[in-house]
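*Asks:* give me coordinates for this.
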Amino acid sequence: MTFPATVSAGTGAGDSHPAGRPGAGELLDRLRARAPGAAVAGPVTHVERIPARPGTVAEWPEWVPADLRAALAGQGVSAPWRHQVEAATQAYAGRHVVVATGTASGKSLAYQLPALATLLADPRATVLYLAPTKALAADQLRAVAALGLDGVRPACYDGDTPRAERDWIRAHSRFVLTNPDMLHHGVLPGHAKWSAFLRRLAFVVVDECHTYRGVFGSHVAHVLRRLRRQAARHPRTPGQPVPGQRGGAAGPPGAATAAGPVFVLASATSGDPAVAAERLTGLPVSAVTTDTAPRGGLTFALWEPPLLPPPTANAPEPADPTEVAEPTEVAEPTEVAEPTEVAEPTEVIAAVSADAAPVRRSALRETADLLSDTVAAGVRTLAFVRSRRGAEVIATTARRALDEAVPGLGARVAAYRSGYLREERRSLEQALLGGELLGLASTSALELGVDLVGLDAVLICGYPGTRASLWQQAGRAGRSGREALAVLVARDDPLDSYLVHHPEALFGRPVEATVLDPANPYVLGPQLACAAAESPLTPADLELFGEGAKEAVEELVAGGALRHRPTGWYWRHVRRPEVDLRGTGGAPVDVVESATGRLLGTVDPASSHFQVHPGAVYLHQGASYVVDDLDLDDGCALVHAEEPDWSTHPRDVTSLSVVSVRSYLDAGPVGMFLGEVDVTSQVVSYQRRRLASGEVLATLPLELPARELRTVAVWFTVSPESLAAAGVEPADVPGALHAAEHAAIGLLPLVATCDRWDIGGLSTAAHPDTEAPTVFVYDGHPGGAGFAERAYRAAPAWLTATRDAIAECGCEAGCPSCVQSPKCGNGNNPLAKAEAVRVLDVVLANLAAAGPTEPGESDRSDRG
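*Replies:* Below is the predicted model of the structure:
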């Protein structure tokens, strides 16, 4: 599906905005005029104007009860949009359906109509709503509760729900809102206690289903199959109506039967949503993709921070302590699940000279300045940033700037991220909705469908990794129908630099398909173990879990986890299997202030190696703490309040070995491979750098355990003879491969639904397993996530974009916009830019001569 067509760039003439606040075009002009470097070329590389669009209404379906219509009218919904009626009618008729339309298009009503109509018609029916984040579930609870419908009794059941309330919810709530984690850890293992709810289950709503991608999505796919299995084991009460059979009328062909509930999925605009929904649920799903809701105009600017002047010995440019390797936002479901960070290492840790390459102004600083400018203008603004630390820094910097201009104005800006306590998150959400806050710096926690009415601008600090996520974040603004402004602030990164100078890669292009692989054995085996622990597996269950289930069960039997009896396969252990859906490595690590015992927040276990290692600086709502101790066994990091004049930067090392080859292409002197690899990484030290100058004050060792990962990788080899013939001297081979690796990782999101934090890489002039110069790029998830497979199939397009990004960059020796990486474990040394282009020329020429790369028999990325 393609994002709606745009018209030519403009400055927003005709903006409609309340008095006292600038319109989108005027606001952009103000920001341009005040930006550093505006007097020269200016930071804006492109402006796209997306016009307003009227909506198309439809009649209320006859089956919608009068009291539900009246309740919706009381909330301002006088008539539904056509796509809402189309999706709701299919669901009410018993068909599984996914509605995949734009941000703020009213997808909630598409599932609320059939679900609530059923609850009102049948006092015994129940509905289960699944959201990827707690914030979204809480928002939907507010929306359903505000309707005031008798007998619905909506309630949130998640990790924040007090124990005293859980029994009441199981017994009395008919509209339960939860998340896949709680379904996996709480509901399904206790299905006997939920039997009354499950046997009456009419609908399962899966909101923001495009977020269930990669390994996390593959896990959720099997959690939903386990839900279907338990719902079928607790059959409906005789005589209970089912969707498609209201009032005794039989539903259409394909309508749901008493065997299970109807699934209604909601997704952002995505590529091939029906296929993704079918893979997620294991059911046939129809898609509603035509967006008939009205949309306010959007002015979308691409913004590249200016180059900084070369540093001098007397006046060093202040370093940005946040522009370092940051673990990806992985958290108990406060925000979208993201995989743990994987480093891009080489064998030796080294520093890079401060004047080795031109450096652009930090995207974090630029975003903080823009946020302070928009808040000063009275514009409600949401700034998205990729890391927790980045959110804290942007909020703190903006607050300071605003307080210097107008004392007290800084209090209207805050940070929002995972790891905050429940009370803090709910308070921030209410403050933003109520207008007490004008600016919020957030991780992806607020990317999803939380109804943030009244926002006028969105700042996106760095490309979020996919076009789907980009439009989802941009769509947070203008949700009340007014003109809005979105600004993508490029990081000093190959992909960001490429996109701001190639706007055609963003605008008018189809958004990515959701990648998940339920057949991944590293997911399927543990999920079958969970299912067996809930109730014995049967041959019919193996069909439910799909491809590879029989082989996975046989492995579990051989490993002693299951016992085969005539009635099925039984779990042999007393304790349930421990399976982590989000790849966070287990329970979160508590961050505790040692002097008071106060719980500040939480960090997932894998990120703890980077964020709360001993000696690390930890930021929380503008306050600074230093970590005294990290106890991984007890899951606790002790910290004390301190404002040091230095920042901390962890360093790690990685080794990789090839386990097996799934597919390969012999291209003469070049080989392209897809296979399984073992990756071992360890955080071994950290640097203290002075805040004012970036000067390295000390490098201190760390004793943290190594982390091991078996995953899927794509790699290419190049013969030394072909490199020599291309003019790459032996001494330059390590730097050439290292530079090509960095750029290839940065550009992989062009062909796969990932960002560079989803993946890792390694390059070497002579790898022991390949016996040749080699560049590896691997998925940062156990068992793989489908990214390497897509890279393998699209190798020519991927590596061509990589080669062009390096060659077109205006720097001389390589910079963060082409071959330097923000998460390199080797300090971006050595790098050889020109030689990297020659390496890629050799690879591309030989791949073109050999023909397309085709997946081998074991390439499962498109199966499901």
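
*Asks:* use CA for all of it now, contacts and neighbours both
*Replies:* OK.

*Asks:* and the closest residue to residue 631 other than its chain neighbours, how close does it get to residue 603?
*Replies:* With sequence-adjacent residues excluded and distances taken as C-alpha to C-alpha, 6 or more residues apart in numbering, residue 631 is closest to residue 637, at 6.2 Å. With distances defined as C-alpha to C-alpha, to the nearest Å, the gap from residue 637 to residue 603 amounts to 9 Å.

*Asks:* and for the two, which residues touch both?
*Replies:* Overlap of the contact sets of residue 637 and residue 603 (by C-alpha atoms under 8 Å, 6 or more residues apart in numbering) consists of 589-591.

*Asks:* rewinding a little: need the contact list for the residue nearest to residue 631.
*Replies:* Neighbouring residues of residue 637 by C-alpha under 8 Å, 6+ apart: 589-592, 612, 627-631.

*Asks:* what is the nearest of those residues to residue 191?
*Replies:* Checking those against residue 191 with C-alpha to C-alpha, the nearest one is residue 589 at 28.7 Å.

*Asks:* tell me who's in contact with the closest one.
*Replies:* 602-605, 608, 632, 635-637.

*Asks:* looking at the residues you listed, spot the one nearest residue 130.
*Replies:* For the contacts of residue 589, the minimum distance to residue 130 (C-alpha to C-alpha) is 21.9 Å, reached by residue 604.

*Asks:* could you also give me the structure for this next sequence, so I can compare it with the first?
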Amino acid sequence: MAELSMEDIVVELQRQSFYCGQIIEAASIVEPAVEAQYASLLEHSKVDSSIWTALREARGIEQLYSHQAQAIDYIMQGHDIVVSTATASGKSVIYQLPILDLLLRDPQARILIIYPTKALAQDQLASLNELILQIPALRHVLVSTLDGDTPSALNSAQDRNQRTAIRQSASVILTNPDTLHVAMLPGVARWQTFWACLRMVVIDELHIYQGRLGQHVAHILSRLQRLSTQFQFVACSATTSNPQAHMQQLTHRPDIKVISTDGSPRGARHLVLWDSLLKAGKLSTSAFSDTAYIAGYLLRCNKRAIVFCKTRQACELVQREITDYLSTSADLRSLRSQVMSYRGGYAPRERREIEAAMFSGRTRMVVATSALELGIDVGSLDAVIVVGIPITTASLWQQAGRAGRRSQTALALVIATSAPVDRHAVASAENSQAVFDRCFAPAEITTDLAIATAHLQCAAFERPINVEGVDSGFINEICDSSEELVRNVLTWDAATLRWACPMSYKPWPAAKVFIRSTRPTNEDDCWQVVTISNSSSNQKSVGRRVLEEMEAARALFALYEGGIFLHRGQTYSIDLVDPDTRTALVTHANVSWHTAKRDYTDIVPALALASAQPWPHVQYIYGDVEIATTGIGYRRIDSRTRKVVETVDRASPRLSTKSRGVWIDIPADVARKLVQSDYSVEASIHGAQHALLAAICSVIGCAPTLLSTECIGQEMPHRRSKPLCLVVFELSPVANTEDGPLLRSVARSRDI
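*Replies:* Predicted structure coming up:
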């Protein structure tokens, strides 16, 4: 096919055989191209000529965009800054250039760059090293990542030496909030030289740090500023409505310069809203099928694209749908190897391979979860397909912005699925037109006392706290009633006349304070999916390879004997599930169907830890629960038609895990009244549990994806004998027992 412009591609798309009016014309728009606005640095901001040579040789940069020049001028003047501009607007240059200049002027200077993910840090490590290698005076400079993938000091002497070398010799360390919190700050004595020489802290993807994670990061940065004060903050954020206020919340720095006028060029962007269920003379196919057709069409037009999916399973199914569709066409069959999937759960090595293949152009299309939403460089892209309307405007524009770098015309096509949220978005012309609005919500962080208390313990461990002296500002940043809190939760050390961390948090307080929503997976929680090279299910079989590792909460619903496991577009038959070794053995199976588990889940309250009585005769109880899933078979689903082709009865081992939950015991007289009124007791409980779950999410402000409930349906082979209750549980064990949404719901229930 001849090379088509993006305008022609959008027109021709509507002439394809699979098109039957799915585009919602009223909501689809074309954003005009924007020309670049350039500027020069002010006289006092001039940098060494070798830096310009490096930028020109490594990046092809001859001049700076206006927002880059403005931001760099502020940095050179010593200001704290936040840059809030569009995706792919060249934000990394804003901190890379001053870092190079600082290292040339002060060889002893140290720089810390904080990324939200390890993958993004690895990507930017290569980018910064590429520049440094172009500058002869800096070729001796060590730039390194330090994160969970860095060999642990607890292992061999070689591993200890590697971490020591990073700590002692690295001029620039790329890390994440987790490692800063749990490894760098508590080891204050070992890191003393680094903190003393720290001159710049860069926070990339600032908009990620909202809600409870944002509060954790704010306290971590306050702890950092207790140990080192002679540095400036440089932050980069996606577009939000309050970048300056958000950064002030996170850093407690009052005078922050904000740069939000984007000077980068942008080609025209076609924004298309596609309703996969829309009828126009005939019924459309499913969202996944439509995605495959559109993807095949773009590949035929020689375009490179990302397809974003909301879940891991959707990512695998869409990737398989695309490759299956390509197989049906002689002119597209050779392109199957150029379509890859990318999601959480893959080994780091696999993810780096996929990223490199995308960047080099060897792969022309990647089907990904939001793991690729952040700024990992995968090269120039022509189009983005978003399967399912993102929940937030910011997320939609982060994804849409991955295509169309510089003056390149791009396509962002958003597919509305059958999900209720999507149906609401396309229910009316007004709703549809709001999908591509640029109304960004403000970024906010929580002010939870339990989180503040936990970080106060960590800070006291790092250096005992002087309430009335040098730490008065720090404790005011922690919370309003800080002095009283210090006296209530810390231990007075008469020898130093300071407040110290109590023994209950030692020996390493940060190890007990998890900043993400769930506890990191450890070996006890982790399942391994192991592929074997033959059809034998003997666990001693040769040719074993760990395909994937997953947490127990995910294994409950993904691993069942006879089912199909999807990994990088390949289908594997699950031959054996062994709860004792937490291993699932799988063999490659070239089948055209996937499976859906038939099971029932029991949630059994085990130990009450807290309670409230919001209404007379009603106890709202929080505590430990056991979650047990029993597989009784599966449904085979044709991957092309989405129709169930067979229902299979096959028992699978009962899998269990533990979590925290809330429950309300149902009095026997309530059950009797339901029966007398011809209502199903179990159906009533089921509906009430989902209502309770929705109420908790609404009142507490947590994502529905963090919680679940017991679903009682047709798969239950017999009526189970157990006390009647409403129960909601946390899908993954929450990191801090005092920090989980369900325990917070108990406290809120007392106020209702």
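
*Asks:* which residues touch stretch 188-197 of structure 2?
*Replies:* When contacts are taken as C-alpha under 8 Å, 6+ apart, the neighbours of stretch 188-197 of structure 2 outside the stretch itself are 108-110, 167-168, 184-185, 227-228, 230, 462.

*Asks:* onto which residues of structure 1 does it map?
*Replies:* With the alignment judged by TM-score structural alignment, the segment of structure 1 matched to stretch 188-197 of structure 2 spans residues 191-200.

*Asks:* and for structure 2, the residue most distant from the center?
*Replies:* Relative to the average C-alpha location in structure 2, and by C-alpha atoms, centre = their mean, no residue lies farther out than residue 676, which sits at 48.4 Å.

*Asks:* which residues in the stretch 151-300 of structure 1 form strands?
*Replies:* When secondary structure is read from DSSP state E, counting those that start in this stretch, the stretch 151-300 of structure 1 shows strands at 154-156, 175-178, 201-206, 262-267, 286-288, 298-303.

*Asks:* using CSV, lay out the ones you listed together with mean neighbour count.
*Replies:* Written out in CSV, the entries for the strands of the stretch 151-300 of structure 1 read as follows (neighbours: other C-alpha atoms under 10 Å):
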stretch, mean neighbour count
strand 154-156, 23
strand 175-178, 25
strand 201-206, 27
strand 262-267, 27
strand 286-288, 20
strand 298-303, 25
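
*Asks:* need these in TSV (columns: distance to residue 35 of structure 1).
*Replies:* Rendered in TSV, the data for those read as follows (distance: least, C-alpha to C-alpha, whole Å):
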stretch	distance to residue 35 of structure 1
strand 154-156	45
strand 175-178	44
strand 201-206	42
strand 262-267	36
strand 286-288	42
strand 298-303	10
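
*Asks:* right, and these - which one's nearest residue 448 of structure 1?
*Replies:* For those, proximity to residue 448 of structure 1 was assessed by C-alpha to C-alpha; strand 262-267 is nearest, at 10.0 Å.

*Asks:* my guess is residue 132 of structure 1 meets residue 182, correct?
*Replies:* No. Under the contact definition of C-alpha atoms under 8 Å, residue 132 of structure 1 does not touch residue 182, with a separation of 10.5 Å.

*Asks:* when the two are compared, which one has more neighbours?
*Replies:* For residue 132 of structure 1 and residue 182, the more surrounded residue by other C-alpha atoms under 10 Å is residue 132, and the numbers stand at 26 against 16.

*Asks:* which one in structure 2 is aligned with the more buried one?
*Replies:* Residue mapping for residue 132 of structure 1 onto structure 2 gives residue 116, with TM-score structural alignment as the criterion.

*Asks:* pull the number of nearby residues for the nearest residue to that match once chain neighbours are set aside.
*Replies:* For residue 116 of structure 2, ignoring the flanking residues on the chain, the nearest one in space by C-alpha to C-alpha, 6+ apart is residue 176 at 5.5 Å. Residues near residue 176 of structure 2, counting by other C-alpha under 10 Å, number 23.

*Asks:* please give me every residue in contact with residue 176 of structure 2.
*Replies:* Neighbour list for residue 176 of structure 2: 113-118, 121, 147 [criterion: C-alpha under 8 Å, 6+ apart].
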